[in-house]
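> Okay, structure incoming, though there's no sequence with it:
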């Protein structure tokens, strides 16, 4: 009933959770190929936030499905949903890292893209840089003003820079 109402009145519907491989992943069942929607689901080479999906509700309203973990949903929102909203588009840009070795160490054994919490800083010479915030749970993202993109898919840490998405 809630989704039917959303399909009539919303420009975009965003769901969180229920899209993985577990017994309680009901969104996938409800809106996937065997359900009432056109949603497709995949697991991206992305940490955190690998499970993602998108499609349309009955009537054509677009729907984006984000993971159920808080950090995965936050990352998915900023990488995929925010870009769809008026004034929300932001492109990652290369920014010098305060500690390039930290990004390499924290994303070394990960395939694809690793997204970490960061904060913009100013060097003693007045140049912009970014520092990684410690921790992998939700708290660092609450203090973050940037998402730092690392891992094999980002490929810039070895040059002392990281792709950064401002929040």
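Done, it's in. These numbers come from a predicted model, not from an experiment. Numbers count the residues shown, from 1 in each chain.

> only C-alpha atoms for contact and neighbour calcs from this point on.
Fine.

> and residue 122, how many neighbours?
As a burial measure, residue 122 scores 12 neighbours (other CA atoms under 10 Å).

> Contact partners for the residue lying closest to residue 116 once chain neighbours are set aside?
Among residues not flanking residue 116 along the chain, residue 148 sits closest, at 5.1 Å (CA to CA, 6 or more residues apart in numbering). Contact analysis of residue 148 by CA atoms under 8 Å, 6 or more residues apart in numbering lists 115-118, 132, 162-165.

> In CSV: those residues, plus secondary structure, distance to residue 6 and neighbour count.
Formatted as CSV, those follow (DSSP: H, G, I helix; E, B strand; the rest coil; distance: CA to CA, whole Å; neighbours: other CA atoms under 10 Å):
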residue, secondary structure, distance to residue 6, neighbour count
115, strand, 31, 27
116, strand, 32, 27
117, strand, 32, 27
118, strand, 34, 25
132, strand, 38, 22
162, strand, 38, 28
163, strand, 35, 23
164, strand, 33, 27
165, strand, 30, 20
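
> another one to put next to it:
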């Protein structure tokens, strides 16, 4: 798909299933679905449910449909059908903000700005994240690999020459 976001914007619901249901494991799926103004059907981080909401920050558990809230797939499907056929339920879910804390945008903007400025404003010599020592080790390893491959080619060329002298080729 060339443009996932444009596709999602055409849908009322977005399936947002993480690769695992692990506390603290939250990827872009939920955020992208909410940004496309769809109702996310979310399965994944069980820590989002209740704990963060009661702490006054984080993800609003009223914005997505949490698959973990349902005892089986059939009851989840029935709830989705209810939302799909009930305009008031649809509007209520779509009006819910994904994040509970009002300052999240300013926080993310400031964090991103600080991160990017720290990269762009530092001297070139200090911009290597792994440091010069790691860069040198990387270059040495690359050279060793090159020499190993070169040695394989030389041996193959010698074997080919030997085979030609026996008139096999």
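Arrived safely. These numbers were taken from a predicted model, which means no experiment stands behind them.

> Need the TM-score between these chains.
The TM-score (TM-score structural alignment, normalised by the length of the first structure) is 0.25; 68 aligned residues with a CA RMSD of 5.0 Å.

> related to what we said a few turns ago, between the contacts of residue 148 of the first structure, which sits nearest residue 100 of the first structure?
Proximity of those to residue 100 of the first structure (CA to CA) peaks at residue 162, which lies at 8.1 Å.

> correct me, but that closest one touches residue 94?
Yes: between residue 162 of the first structure and residue 94 there is a contact under CA atoms under 8 Å: 5.3 Å.

> and residue 40 of the second structure, how many neighbours?
Neighbours of residue 40 of the second structure under the rule other CA under 10 Å: 26.

> how near is it to residue 94 of the second structure?
Applying CA to CA, to the nearest Å, the value for residue 40 of the second structure to residue 94 of the second structure is 10 Å.

> one step back: give me the three-state assignment for the residue nearest to residue 116 of the first structure.
strand (DSSP: H, G, I helix; E, B strand; the rest coil).

> quick one: it from residue 56 of the first structure, how far?
From residue 148 of the first structure to residue 56 of the first structure the distance is 30 Å (CA to CA).

> just residue 40 of the first structure next, same as before
For residue 40 of the first structure, the distance to residue 56 of the first structure - CA to CA - is 10 Å.

> Please give me every residue in contact with residue 85 of the second structure.
Per CA under 8 Å, 6+ apart, neighbours of residue 85 of the second structure: none.

> Spit out the contact partners of the closest residue to residue 122 of the first structure other than its chain neighbours.
With sequence-adjacent residues excluded and distances taken as CA to CA, 6+ apart, residue 122 of the first structure is closest to residue 128, at 4.7 Å. By CA under 8 Å, 6+ apart, the residues touching residue 128 of the first structure are 95-96, 120-122.

> how about a cut-off of 7 Å?
Residues counted as contacts of residue 128 of the first structure (CA atoms under 7 Å, 6 or more residues apart in numbering) are 120-122.

> Same question for residue 115 of the first structure.
47-48, 147-150.

> Adding secondary structure, write the contacts of residue 128 of the first structure out as CSV.
What follows is those, written out as CSV (three-state DSSP):
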residue, secondary structure
120, strand
121, strand
122, strand
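
> Of all the residues in the helix ranked longest in the second structure, which ones are buried?
As assigned by DSSP state H, the longest helix anywhere in the second structure is helix 131-165. Residues of helix 131-165 of the second structure include none that count as buried (16 or more other CA atoms under 10 Å).

> So which other helices or strands are in contact with that helix?
Using 3 or more CA pairs under 7 Å, 6 or more residues apart in numbering; DSSP states H and E, no helix or strand is in contact with helix 131-165 of the second structure.

> how near is residue 42 of the first structure to residue 62 of the first structure?
Taking CA to CA, one finds residue 42 of the first structure at 17 Å from residue 62 of the first structure.

> between these two, which one's more packed in?
In terms of neighbours (other CA under 10 Å), residue 62 is the more surrounded of residue 42 of the first structure and residue 62; the figures are 18 against 12.

> Does that one touch residue 56 like I think?
Yes: between residue 62 of the first structure and residue 56 there is a contact under CA atoms under 7 Å: 4.3 Å.

> thinking again about what came up before, which one among the contacts of residue 128 of the first structure gets closest to residue 105 of the first structure?
Nearest to residue 105 of the first structure, judged by CA to CA, of the contacts of residue 128 of the first structure is residue 120 at 19.8 Å.
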